[in-house]
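1. Provided below are the primary sequence and the corresponding predicted coordinates.
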Amino acid sequence: MSLPSVRPPSTTQPEDAAPLPAYDGRVPFPRGGTAPEHSGNARLSLTITALIVFLPFLALGLACWLLWGSLIHPADVVLAAVLYTVTGLGVTVGFHRGLTHGSYRPVRPLRIALATAGSMSFQGDVIGWVAIHRRHHAFTDRPGDPHSPYRYGTSVRGQLRGLVDAHVGWLFRNEPTSATRYAPDLVADRDIRAVSRAFPALCVLTLALPFAVGGLIGGTWTSALTALLWAGLVRIALLHHVTWSVNSLCHVIGGRPFRTRRHDRATNLWPLALISFGESWHNLHHADPTSARHGVDRGQLDPSAAVIRLFEHLGWVTDVRWPAPDRIAARRT
């Protein structure tokens, strides 16, 4: 059974939003109000964020050290590739193009499955992820954007600081994004609320699966632990940094063949296309956010769009918003 025809709210600035300070696109973002107090809950949240961010990164260093001693097995590589693909597409096809932008209408089981797969990427609960991304589109590269590399201006020092902030630093600021304001459709969705509540359990599952499968294939504790390392922690670290690179590098480096809103500097960065499942064709995405395909020019690989096309052929999604040639032509610079 298909879901009702409900599109997500607009990602433009809400009418009731407070007026933004004057901004010319070059200076650091104005500081508004006072810095929030770090309550006990905020400190706990920052601690958990630090573990999520840095533990996989430390695992990557450990994995490189272990690789020097050849402690890696074919099963580890296969498991890592499979889980990277499943969880990555859960983010790109499910969280992003589906739930955030309404690029298609999925049947209910697929909607739940994609939300679950995306949650296993360790990138936060589905409702929070969508709310933050819609806020990013509402205020792209201007005050209000949660992760713009232009936060500290366009000087060399400011740009370098901004890149670090857009990549990972923003995760450590106590700047909550209201889910009721930016994702009211998901807050009202019983299925998505259930997936959101299950996020901690899904984080355990995404690590338990490679550990269990690796142990079953290899038959030893060592094989279980190497699978946990490579197909669990290292896979999570890689997907984290690919996703964060779209936030950071894909607003600074690359081409801009399509017009976007004022101050929006989203770019197309081809080296990330395959491992980001097409998300690095970011300039087109910001020019036409609801498009189900981001890589619209010849030779631009977009695996996420291919998966959506497959789902459409299977009858699992309808009302797909494929890019129309006239819309694409109208947005070219």
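-> All right, it came through fine. Fair warning: this is a prediction, and the values are worked out from it, not measured in the lab.
2. From now on I want contacts and neighbour counts done on CA atoms only, so please keep to that.
-> Will do.
3. residue boundaries of the helices in the protein?
-> Applying DSSP state H to the chain gives helices spanning 40-68, 74-89, 108-119, 126-138, 156-167, 179-182, 184-187, 190-197, 199-218, 221-227, 235-248, 282-287, 303-314, 325-331.
4. What distance do you get for S148 to H263?
-> Applying Cα to Cα, to the nearest Å, the value for S148 to H263 is 11 Å.
5. Kindly report the same for R142.
-> Per Cα to Cα, R142 is found 7 Å from H263.
6. How about the contacts made by N268?
-> C250, I253, G254, G255, R256, S280, W281, H282, N283, L284 (Cα atoms under 8 Å, 6 or more residues apart in numbering).
7. what number of residues lie near the residue nearest to V234 when sequence neighbours are not counted?
-> In space, and not counting its chain neighbours, V234 is closest to L60: 5.2 Å by Cα to Cα, 6 or more residues apart in numbering. Other residues near L60 come to 20 when the count uses other Cα atoms under 10 Å.
8. can you pull the contacts of L60?
-> So L60 contacts L233, V234, A237 (Cα under 8 Å, 6+ apart).
9. Of those residues - the most surrounded one?
-> Most surrounded of those: other Cα under 10 Å gives V234, at 25 neighbours.
10. ok, second structure coming up, stack it against the first:
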Amino acid sequence: MTISERPVQSRQDYDGRSPFPGAHEHPAASRTQVGLTGAIVVLPFIALVIAILLAWGRGIAIADLLLAAALYVVTGFGVTVGFHRLLTHGSFTTRPWLRVVLGVAGSMTFQGNVIDWVATHRRHHAFTDRPGDPHSPYRYGTSLRGQLRGLAHAHLGWMFADEPTSTPRYAPDLLADPAMVRLARAFPALCAASLALPFLTGWAISGTLYGGLTGLLWAGLVRVALLQHVTWSVNSLCHVIGSRPYRTRRHDRSTNLWPLALLSFGESWHNGHHSDPTCARHGMGRGQIDPSAGLIRLFERLCWATDVRWPDPERLERRRVDVARKARAPAGD
């Protein structure tokens, strides 16, 4: 669990526009890591093609769609409420059993084990959009070519690089938690369960192996792919496209991107999150749908969650960007 991290090449004089130091010296990951990551990325698309071909002339079974939606919601909340708002940022505390349940659900998304996920995300916040950020779309600068390459890096490319994040440095609390260590070790088994569950459920509902296969395709692999790309879009698109109503740290270009709000369970209100990372609600404005915050509110009412950090109106107002002043500000501020 202790992974050595390459020295972070950071510099105080970074101007917010140039490529990161050493950006083009991208160490390649091991063949095993590249192969596993490639399989996780490619196989769901192959599954989608197969699923469409099988559905041609037959349609898609309602049971498959309902099962896919149910697993998308459960595992999606495992990432947004469990991995992110609870374990990474400590936006609330919860009972030990619920902490484990959310960790299990998040682990079934094929996004990495819980300790590595948390460590990587904390590192992202420590170096947002400047040297040291593991998946910034500004890694290669702000030129058109650099931006396009940076978007590819932020969305997928960073997972193929040999730039590990130190778990002892960024997630010592989880390494000291026996339940989280066991959960991290169980990650491969939980990924297998994430695919076995829709296969067995589809088989049980339909009574046929064909029903199990379509359940595996739609509620297993296609569901995993959709959730992964929504999550990765928060890393990439939500630092390039959208609005920035709140002030963040220097060089931090996190944005609010409303079209992804529902699919991401509120994670795409990314500027709101980066302006106040430990807050349990990311959608700070009126009408900003944040299902993850709604679930945390439910946990609070059931007395399963305590010490919830809800938005402070006065602090929000202080963080709000003065649009006229922003328009006069020099580039990179």
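-> Cool, the structure landed. No experiment lies behind these values; they were computed from the predicted model shown.
11. Give the aligned equivalent of the residue nearest to V234 of the first structure in the second structure.
-> Residue pairing (TM-score structural alignment): L60 of the first structure is matched to L48 of the second structure.
12. do you know how far the aligned residue in the first structure for L183 of the second structure is from W316 of the first structure?
-> Aligned counterpart of L183 of the second structure in the first structure: V195 (TM-score structural alignment). V195 of the first structure sits 20 Å away from W316 of the first structure, going by Cα to Cα.
13. for W129 of the first structure, same thing?
-> For W129 of the first structure, the distance to W316 of the first structure (Cα to Cα) stands at 24 Å.
14. How about R327 of the first structure?
-> Going from R327 of the first structure to W316 of the first structure by Cα to Cα gives 26 Å.
15. How about the residue most central in space within the second structure, nearest residue that isn't a chain neighbour?
-> The centre of the second structure sits closest to T231, judged by Cα atoms, centre = their mean, with a distance of 4.0 Å. Nearest non-adjacent residue to T231 of the second structure, counting by Cα to Cα, 6+ apart: S264, 6.8 Å away.
16. and the one you found, how many neighbours?
-> Close neighbours of S264 of the second structure, defined as other Cα under 10 Å, add up to 26.
17. show me what contacts the aligned partner of it in the first structure?
-> Correspondence of S264 of the second structure to the first structure, assessed by TM-score structural alignment: S276. For S276 of the first structure, the contacting residues are G88, V242, T243, by Cα under 8 Å, 6+ apart.
18. what's Y84 of the first structure in contact with, if anything?
-> A231, R235, I236, L239.
19. which one of these is nearest I48 of the first structure?
-> I236 (15.3 Å; Cα to Cα).
20. could you measure P164 of the second structure against S254 of the second structure, distance?
-> 23 Å.
21. make that W310 of the second structure, sorry
-> According to Cα to Cα, W310 of the second structure stands 20 Å off from S254 of the second structure.
22. These two: which is more packed in?
-> A side-by-side neighbour count of W310 of the second structure and S254, using other Cα under 10 Å, places S254 first with 31 against 16.
23. Just give me the match in the first structure for that one.
-> Aligned partner of S254 of the second structure by TM-score structural alignment: A266.
24. L213 of the second structure now?
-> L213 of the second structure maps onto L225 in the first structure, by TM-score structural alignment.
25. so how many other residues sit close to the residue lying closest to that match once chain neighbours are set aside?
-> Once flanking residues are discounted, L225 of the first structure sits nearest to F211: 6.1 Å by Cα to Cα, 6+ apart. With neighbours defined by other Cα under 10 Å, the count for F211 of the first structure comes to 24.
26. who's in contact with the aligned residue in the second structure for F211 of the first structure?
-> By TM-score structural alignment, F211 of the first structure lines up with F199 in the second structure. By Cα under 8 Å, 6+ apart, the contact list for F199 of the second structure reads G211, G212, L213, T214, G215, L216, G220.
27. farthest pair in those?
-> Pairwise over the contacts of F199 of the second structure, using Cα to Cα, the maximum falls at G211 and G220, 12.5 Å.
28. more crowded one of these two?
-> G220 (27 against 22).
29. mind checking how far the closest residue to that one other than its chain neighbours is from I115 of the second structure?
-> Once flanking residues are discounted, G220 of the second structure sits nearest to L195: 5.0 Å by Cα to Cα, 6+ apart. L195 of the second structure sits 22 Å away from I115 of the second structure when distances are taken as Cα to Cα.
30. higher neighbour count, these two?
-> More crowded of L195 of the second structure and I115, by other Cα under 10 Å: I115, with 26 against 20.
31. That one against A176, yeah?
-> No. Using Cα atoms under 8 Å, I115 of the second structure makes no contact with A176, being 10.7 Å away.
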